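Q: Give me coordinates for this.
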Amino acid sequence: MADELLHLTRLPDAEREQFRIAMNLLFTEGFLVRSIDSHERAYRFVVANLDLCEAYLAFAGWGLRRDESLGVIAFEGPAAARLRLRKIESIIALIARLLYEEKAGEIELHGERTVRRHQIQDRYRALTKSTLKKTPFLAILRRLQSLRLIRLVGDDNDPDATVILYPSLAFALDAQTIEELEARLAELADGAPVGAVATAGDPGDDADTDDDLDDEDDTVDDADEEE
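A: Next up, the predicted model:
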């Protein structure tokens, strides 16, 4: 570790700047996703300088996970760093993860797995027998976008607008099979205290969900009109 950290002090200015950018992205966004244009250079820098980056993070008790087939690098860290989502956010995140898995066999546009926004809503409605209102639904999608799990494309008022599903979903939600994802969704929808989302920092443990937060105001029965 000492040799690697010494090497860090000897990096040329351009490489030191790239190291700074890569670490800042990891600290602020949790993932480096190769398919995100603003991440690509940082992702490739970390892959090329993996020992250096791991030594730097290990000094603070952190580590890295990577999957070059997915093109994702993520933190490994203490339990305190785990992400907390409301239960309703966990359900939407799991639906996105399930759709990501189902899209695996389809031809991808520019290598990306995509769905329409209404497909997420339709899955939510089928699962919970209620409709998530437009405003809180978009807020949840923006939350997942800020976590670099998805990207929203198109107009907010268009139910056919595209949602790009990033491979980081497979890191944040570690269930592997469609059957396992469906089972976890059913448990959440039934109100079971199931942790749904693990951060990149601690993928091996299920993260906590804030089930005590009231999500009922965000939904209406199917008989009611969507906001």
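
Q: CA atoms for contacts and neighbours, from now on please.
A: OK.

Q: now residue 51, nearest residue through space, not along the chain?
A: Excluding its sequence neighbours, the residue lying closest to residue 51 (Cα to Cα, 6 or more residues apart in numbering) is residue 4, at 7.1 Å.

Q: hang on, the one you found packs against residue 55?
A: Yes: contact criterion Cα atoms under 8 Å: residue 4 and residue 55 qualify, at 6.4 Å.

Q: of these two, who's got more company?
A: Remark: of residue 4 and residue 55, residue 55 carries more neighbours, 20 against 16, as counted by other Cα atoms under 10 Å.

Q: Please identify which helix or strand holds residue 57.
A: Following DSSP states H and E, one finds residue 57 within helix 50-58.

Q: Next, the angle helix 50-58 makes with whichever helix or strand comes after that helix.
A: Later in the chain than helix 50-58, the nearest helix or strand by DSSP H and E is strand 63-67. Angle, strand 63-67 to helix 50-58, by axes from the mean of the first three to the mean of the last three Cα atoms, to 10 degrees: 140 degrees.

Q: Excluding sequence neighbours, find me the nearest residue to residue 115.
A: In space, residue 115 is closest to residue 163, 5.3 Å off (Cα to Cα, 6+ apart).

Q: From the contact counts, what lies against the helix or strand harbouring the one you found?
A: Assessed by DSSP H and E, residue 163 sits inside strand 162-165. Applying 3 or more Cα pairs under 8 Å, 6 or more residues apart in numbering; DSSP states H and E, we find strand 162-165 packed against helix 87-102, strand 113-116, strand 150-153.

Q: Would you do the same for the sequence below? I want to compare the two.
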Amino acid sequence: MKMVNLERNRLSAYVQAQIKQFFPLDDQADLALIDAHLDEALQRVGRCIDQVRMWTPGQFDVLHSSQYCIFLYYLSNTIWRREKVRGVCTKLFLLNKALNAIDCFYEIELPEVFFIGHSVGIVLAKASYGNHLVLYQNSTVGKNHGDAPVLGEGVIMYPNTAIIGRCQVRDRSIIAQGVSVINRDTEPASIAYQGHGGSLVFKPPGHDILADFFRDV
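A: Have a look, this model is predicted:
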């Protein structure tokens, strides 16, 4: 994969320098894990980039905020999967939060392919996430009394949406802007609009909206 604005052999030092700048602590020993797991994280972000229709396949731009946001998540999650070390993973989580205003904990298992339109205000709980997920600004996935949502394949969350609690968000569900899905299920391959009294109204999309985002869906 080609890297734009920074060579691969400098990326580890770049990330570590950002962490040291934001968190000037003395417990920096585990930063070596960034270099140790960098290639796997790059493979994961590369698969994601290759599937997003509006991005150039095989090209990762560290100054593209959405791509770098996804990379920082994959890096923290990869280190957590392999090492179960909280220190560096927490710093990467906080770095992503500081740079991109996203709350996406390293223990969350996001899918192999997902797209972030604008990361500002995104909050993601420990829920179940299907592949080809689309997230826009101020979208929230959260628990309610310990119950977490289950998101199927190809779910799209437009700006200012929420999926909270015991929800089965079925495949290719599209949550229209400003809509909250709370403790209820959606219909597959439908757009969820806000109805009266907090109800939801489901309508079929006019075309395959998911194909606007991803190459192989």
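
Q: Overlay them and tell me the TM-score.
A: The TM-score (TM-score structural alignment, normalised by the length of the second structure) is 0.29; 118 aligned residues with a Cα RMSD of 6.1 Å.

Q: quick revisit: can you name the residues that contact the residue nearest to residue 51 of the first structure?
A: With contact set as Cα atoms under 8 Å, 6 or more residues apart in numbering, residue 4 of the first structure has these partners: 51-52, 55-56.

Q: Give me the nearest residue to residue 129 of the second structure, chain neighbours excluded.
A: That would be residue 151: by Cα to Cα, 6+ apart, it lies 4.9 Å from residue 129 of the second structure.

Q: That neighbour reaches residue 164, doesn't it?
A: No: in this structure, residue 151 of the second structure is not within contact of residue 164 by Cα under 8 Å, at 10.8 Å.

Q: Return the set of buried residues in the top helix by length along the second structure.
A: Across the second structure, the longest stretch assigned as helix under DSSP state H is helix 65-83. Going by neighbour count (16 or more other Cα atoms under 10 Å), the buried part of helix 65-83 of the second structure is 65-80.

Q: Stretch 51-58 of the first structure too?
A: 52-57.

Q: Mind giving me the packing neighbours of the helix holding residue 57 of the first structure?
A: By 3+ Cα pairs under 8 Å, 6+ apart, helix 50-58 of the first structure packs against helix 2-9, strand 63-67.

Q: out of these, which comes closest to residue 210 of the first structure?
A: strand 63-67 (26.1 Å; Cα to Cα).

Q: same for that closest one, what does it pack against?
A: Contacts defined by 3+ Cα pairs under 8 Å, 6+ apart place strand 63-67 of the first structure against helix 50-58, strand 72-76.

Q: okay, the angle between the shortest one and strand 63-67?
A: Between the direction of strand 72-76 of the first structure and that of strand 63-67, the angle (the same axes, to 10 degrees) works out to 150 degrees.

Q: Check the first one too.
A: Note on geometry: by the same axes, to 10 degrees, helix 50-58 of the first structure and strand 63-67 are set 140 degrees apart in direction.

Q: Contacts made by helix 50-58 of the first structure with the rest, please.
A: Under the contact criterion Cα under 8 Å, 6+ apart, helix 50-58 of the first structure has outside partners 1, 4-5, 7-8, 46, 63-64.

Q: quick one: the helices in the second structure?
A: All helices of the second structure, identified by DSSP H, fall at 8-22, 32-36, 38-51, 65-83, 86-100, 210-213.

Q: Identify each buried residue in the second one, please.
A: In this case it means helix 32-36 of the second structure. The neighbour-count check on helix 32-36 of the second structure (16+ other Cα under 10 Å) flags 33-35 as buried.

Q: quick one: which of those residues is nearest residue 116 of the second structure?
A: residue 34 (22.9 Å).

Q: and the spatially closest residue to that closest one that is not a sequence neighbour, how many residues sit next to it?
A: Excluding the flanking residues, the one nearest residue 34 of the second structure by Cα to Cα, 6+ apart is residue 12, at 6.3 Å. By the criterion of other Cα under 10 Å, residue 12 of the second structure has 19 neighbours.
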